[in-house]
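Engineer: Sequence first, predicted coordinates after that:
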Amino acid sequence: MTPPPGLYLPSPQHVCKLQRSLYGLRQASRQWYAKLSTFLLSNNYYIPAADHSLFLKYNNDKLTVILVYVDDLILTSDDREEINTITASLHHHFKIKNLGHLTYFLGLEITRNSSGLHLSQRKYTLDLLHEIGMLDFAPVATPMTHTSRLSPDQGSPLDADATSQYRRLLGRLIYLTNTQLDIAFVVHNFSQFIYAPTNHHQQAVSRLLRYLRGTPGEGLYFSHTSPLHLCGFSDSDWVTCTTTRKSVTGYFIYLGDSLISWKSKKQLTICTKHIEIDCHLVREKLNSGLPKLLPCKLLTYSPRPLLSHSSLLSNPSWA
């Protein structure tokens, strides 16, 4: 690093060699992650390929999860002994501070009760409305009118400052879709015009903000007694995008009674027939590696004859 002012050096060509990474330097976060990950890996944790900020450890039928964001860690497990062990080890090596049960993290509010968990972004939403100056506006019932069809040619272009504000606002609304899936489709629709927004698009975003004014505490609920079975639903519209003539696909997946995944995305190809829409959805998911095709053995099937009400009465063994 460059020598600080006031430090005497025998030659102006000399530089300082860091023995430890200083907080605030560019390489500080990398060095911190390297040190933390080395410690956790030495304690039999592993990093999944999908997320390098996530550390998992299986001990028989017990699971321990550590989520890392810079120097903040979230620890959860169904093994109380492992929680105490890893907490003591982390405190011994890094002098951590235990903040207790998780209640607020990166704009997410976590509320617990006897029956489950509730995730919301109420404070994040209210702060956003206060910053925009729409905290006192009257709320509306829907985030977007069902007859609204946005296109790049509607309205007059915004100036540079308004365009920059529109883009920043869309970025914050995208983060809000982490807990409010009811605005996922609308935010996806607005994001298509982020390169050249108009006053018509700005008015549509204002309606979405008025909708959020009436639902700041909406979020996700995870029940303690929810059964552990997966259930998914998907649907596609018919060439809703008037610009590209492409269809929009949406899906959501439940684990029991708890919603765990959802998405709204424009399809990559143009469909000429309505039946092709779902076929394109399956093809895109196969290409992304989400489902896997497994070989199966074909079974012969002999259908039973259709019986009328009278035949059931005459043959009670069929009933």
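Structural biologist: Perfect, I can see it now. Numbers count the residues shown, from 1 in each chain.

Engineer: rest of the way, CA atoms for contacts and neighbours
Structural biologist: Fine.

Engineer: Quick one: the helices in the stretch 101-250 of the chain, in order.
Structural biologist: Listed from the start of the chain, the stretch 101-250 of the chain has helices (DSSP state H, counting those that start in this stretch) covering 122-132, 160-176, 184-191, 199-214.

Engineer: Taking helix 122-132 as reference, get the angle to the last one.
Structural biologist: Put simply, helix 199-214 runs at 140 degrees to helix 122-132, going by axes from the mean of the first three to the mean of the last three Cα atoms, to 10 degrees.

Engineer: and residue 153, how many neighbours does it have?
Structural biologist: By the measure other Cα atoms under 10 Å, the count of residues near residue 153 is 12.

Engineer: Next one: it relative to residue 208, how far apart?
Structural biologist: According to Cα to Cα, to the nearest Å, residue 153 and residue 208 sit 21 Å apart.

Engineer: gap between residue 136 and residue 189?
Structural biologist: Taking Cα to Cα as the measure, residue 136 and residue 189 are separated by 26 Å.

Engineer: So for these two, which sits in the more crowded spot?
Structural biologist: Summary of the neighbour comparison: residue 136 and residue 189, criterion other Cα under 10 Å, with residue 189 having more neighbours (20 against 10).

Engineer: Setting the sequence-adjacent residues aside, check what's closest to the more buried one.
Structural biologist: The shortest distance from residue 189 to any residue other than its chain neighbours is 7.9 Å, reached at residue 150 (Cα to Cα, 6 or more residues apart in numbering).

Engineer: Repeat that for residue 221.
Structural biologist: Once chain neighbours are set aside, the closest to residue 221 by Cα to Cα, 6+ apart is residue 118, at 4.4 Å.

Engineer: Hmm, residue 236 and residue 277 touching each other?
Structural biologist: Yes - counting by Cα atoms under 8 Å, residue 277 touches residue 236, with 6.7 Å between them.

Engineer: Which of these two has more residues huddled nearby?
Structural biologist: A count of neighbours by other Cα under 10 Å puts residue 277 above the other of residue 277 and residue 236, at 23 against 19.

Engineer: ok, and here's another one to check against it:
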Amino acid sequence: MEGIDYHETFSPTAKIISVRCLLSLAAAQNWSIHQLDVHNAFLHGDLDEEIFMSPPPGLRRQGENLADYSLFTHKQGKSFTALLIYVDDILITGNDPITISALKNFLNSRFRIKDLGDLKYFLGIEVSHSKNGIYISQRKYALEIISDAGLLGVAPVDTPMERGLKLSNKGDLLKDASSYRRLVGRLIYLTITRPDNTYSVHVLSRFMHEPRKPHMEAALRVVRYLKNTPGQGLFFSSQSDFRLRAYCDSDWAGCPMTRRSTTGYCVFFGSSLISWKSKRQKTVSLSSAEAEYRSITGACCELTWLRSLLRYLNILHSKPALLYCDNRAALQIAANPVFHERTRHIEMDCHYIRDKIQDGSVATKHVSSSFQLADVFTKALEKEVFIPLIRKLGARDIHSPT
């Protein structure tokens, strides 16, 4: 809304998942990451007519199934270079320093480019490098949220949401809804490096149109949780087997207003968490097995896209991506080629997943509920369960004493 949050919007180009994937690959390959900034990325003044431009010389169409249109790669022999663009910021990495230097000089000869050196700060993300890997966080941004909320002096809490809390459309309406929308919007951007906040922020975002007092109290609890670990972020290890594995889960009929289930999944590249989601399903599931099966579908779609993205990054997967689920009934539906009365309403999902299993791109595995990492994205957990799970996701705080 212009005049309220207009100046805090941003222009999305490269997918944030692509950024995390590129960083995890660079950490695993021990590649240096360079950052460039383009001067005058936007034209000054308004355009009152349509402008038609010809593609620049040398631009070749790479097919209709590009994983990310802001990712450009170059391979010649053993030399590999990747370039990722986010509005006027550019990341370059690869295994050939000479090619990277030549690319910098070429770009600078065509545009006004500022070489910012090794990547340290990008889109509000702080990046730290070591021989063990790459660490990313949004500590400065988190501290700004805490300060602007006026909670610098309050006691922190250990979890972002009270265990078992179910927010609904009950309670007094807020007099100033914009303050709630602004806070939740900032918390959404913070989830770039904070998977531990994803579920709570997802639930809070359901009430942006008509926020109430209990919703604001829950949002402020998330801020109190940030105060406990403002510098927490993600660690991308230098040790990697370059294999994709995912965990998926669902909270059957968890929404008290619509009785729709919540899908949650997380995807690892080697030991590095690169993608995750918490989302309310579009339809009501008639059983827990159906809800779990729909969560398998979402995770399978993400794995398929990530395989395509990694292929452009010169990582070819000969082995299937592993998909872990704790519901045996859902796994049996995926393995059973026979449709019957109880599965006819999820037939399209069945076809999609079975195709991926049969072509060898995805393999489903059972995991016990106690080792289900996706629980963090489907429900509010108690401290004793929540903290060990986020540690297994790769969450770290290098600013806190060990």
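Structural biologist: All right, it came through fine. Please read all numbers here as calculations on a predicted model, not as lab measurements.

Engineer: can you list residues touching both of residue 277 and residue 236 of structure 1?
Structural biologist: Common contacts of residue 277 of structure 1 and residue 236, defined by Cα atoms under 8 Å, 6 or more residues apart in numbering, comprise residue 247.

Engineer: residues in structure 1 aligned with stretch 113-122 of structure 2?
Structural biologist: The counterpart of stretch 113-122 of structure 2 in structure 1, counting by TM-score structural alignment, spans residues 96-105.

Engineer: Can you get me the start-to-end distance on the matching stretch?
Structural biologist: Start to finish, the residues bounding stretch 96-105 of structure 1 are 17 Å apart (Cα to Cα).

Engineer: List the contacts of it.
Structural biologist: Residues from elsewhere that reach stretch 96-105 of structure 1 (Cα under 8 Å, 6+ apart): 74, 90-91, 109-111.

Engineer: Go through those residues and say which is closest to residue 194 of structure 1.
Structural biologist: For residue 194 of structure 1, the closest of the contacts of stretch 96-105 of structure 1 turns out to be residue 109, at 28.7 Å, with distances computed as Cα to Cα.

Engineer: which residues touch the closest residue to that closest one other than its chain neighbours?
Structural biologist: With Cα to Cα, 6+ apart as the measure, residue 120 is the residue that lies nearest to residue 109 of structure 1, at 5.2 Å, once sequence neighbours are left out. In this structure, residue 120 of structure 1 makes contact with 108-110, 179-180, 217-220, judged by Cα under 8 Å, 6+ apart.

Engineer: repeat that with 6 Å
Structural biologist: When contacts are counted by Cα atoms under 6 Å, 6 or more residues apart in numbering, residue 120 of structure 1 touches 108-109, 179, 217, 219.

Engineer: Of all pairs in these, which one is the farthest apart?
Structural biologist: The largest distance within the contacts of residue 120 of structure 1, taken as Cα to Cα, falls between 108 and 217 and amounts to 10.9 Å.

Engineer: that older thread, give me the neighbour count for the residue nearest to residue 189 of structure 1.
Structural biologist: Residues near residue 150 of structure 1, counting by other Cα under 10 Å: 18.

Engineer: counterpart of it in structure 2?
Structural biologist: Counting by TM-score structural alignment, the partner of residue 150 of structure 1 is residue 167.

Engineer: before we move on, back to that, how much space between the counterpart of the residue nearest to residue 109 of structure 1 in structure 2 and residue 236 of structure 2?
Structural biologist: Matched by TM-score structural alignment, residue 120 of structure 1 corresponds to residue 137 in structure 2. To residue 236 of structure 2, residue 137 of structure 2 is 11 Å away according to Cα to Cα.

Engineer: Over to residue 80 of structure 2?
Structural biologist: Counting by Cα to Cα, the gap between residue 80 of structure 2 and residue 236 of structure 2 amounts to 21 Å.

Engineer: which of those two has more neighbours?
Structural biologist: The neighbour count for residue 80 of structure 2 versus residue 236, taken as other Cα under 10 Å, is higher for residue 236 (28 against 18).

Engineer: Surely that one touches residue 22?
Structural biologist: No - assessed by Cα atoms under 6 Å, residue 236 of structure 2 is found out of contact with residue 22, at 10.4 Å.

Engineer: Quick one: map residue 259 of structure 1 onto structure 2.
Structural biologist: Superposed on structure 2 with TM-score structural alignment, residue 259 of structure 1 falls opposite residue 273.

Engineer: okay, now its match: neighbour count?
Structural biologist: Other residues close to residue 273 of structure 2 by other Cα under 10 Å number 27.

Engineer: And for the one 3 residues further on?
Structural biologist: Other residues near residue 276 of structure 2 come to 22 when the count uses other Cα under 10 Å.

Engineer: and what of the one 3 residues further on?
Structural biologist: The burial count assigned to residue 279 of structure 2 is 19, neighbours taken as other Cα under 10 Å.

Engineer: doesn't it fall inside a helix?
Structural biologist: No - going by DSSP: H, G, I helix; E, B strand; the rest coil, the assignment for residue 279 of structure 2 is strand, not a helix.

Engineer: That one and residue 265 touch, don't they?
Structural biologist: No - no contact is recorded between residue 279 of structure 2 and residue 265 when judged using Cα under 6 Å, the distance being 9.2 Å.

Engineer: Could you report the distance from residue 192 of structure 1 to residue 186 of structure 1?
Structural biologist: Residue 192 of structure 1 sits 10 Å away from residue 186 of structure 1, going by Cα to Cα.

Engineer: can you check residue 59 of structure 1 too?
Structural biologist: 43 Å.

Engineer: what sits against residue 28 of structure 2?
Structural biologist: 238-240.

Engineer: run the last query once more with 8 Å
Structural biologist: With contacts defined as Cα under 8 Å, 6+ apart, the neighbours of residue 28 of structure 2 are 133, 236-240.

Engineer: What of residue 60 of structure 2?
Structural biologist: Residues touching residue 60 of structure 2, when contacts are defined by Cα under 8 Å, 6+ apart, are absent altogether.

Engineer: host element of it?
Structural biologist: Assigned by DSSP states H and E, residue 60 of structure 2 belongs to no helix or strand.

Engineer: ok, now how distant is it from residue 309 of structure 2?
Structural biologist: Shown here: residue 60 of structure 2 relative to residue 309 of structure 2, a distance of 18 Å by Cα to Cα.
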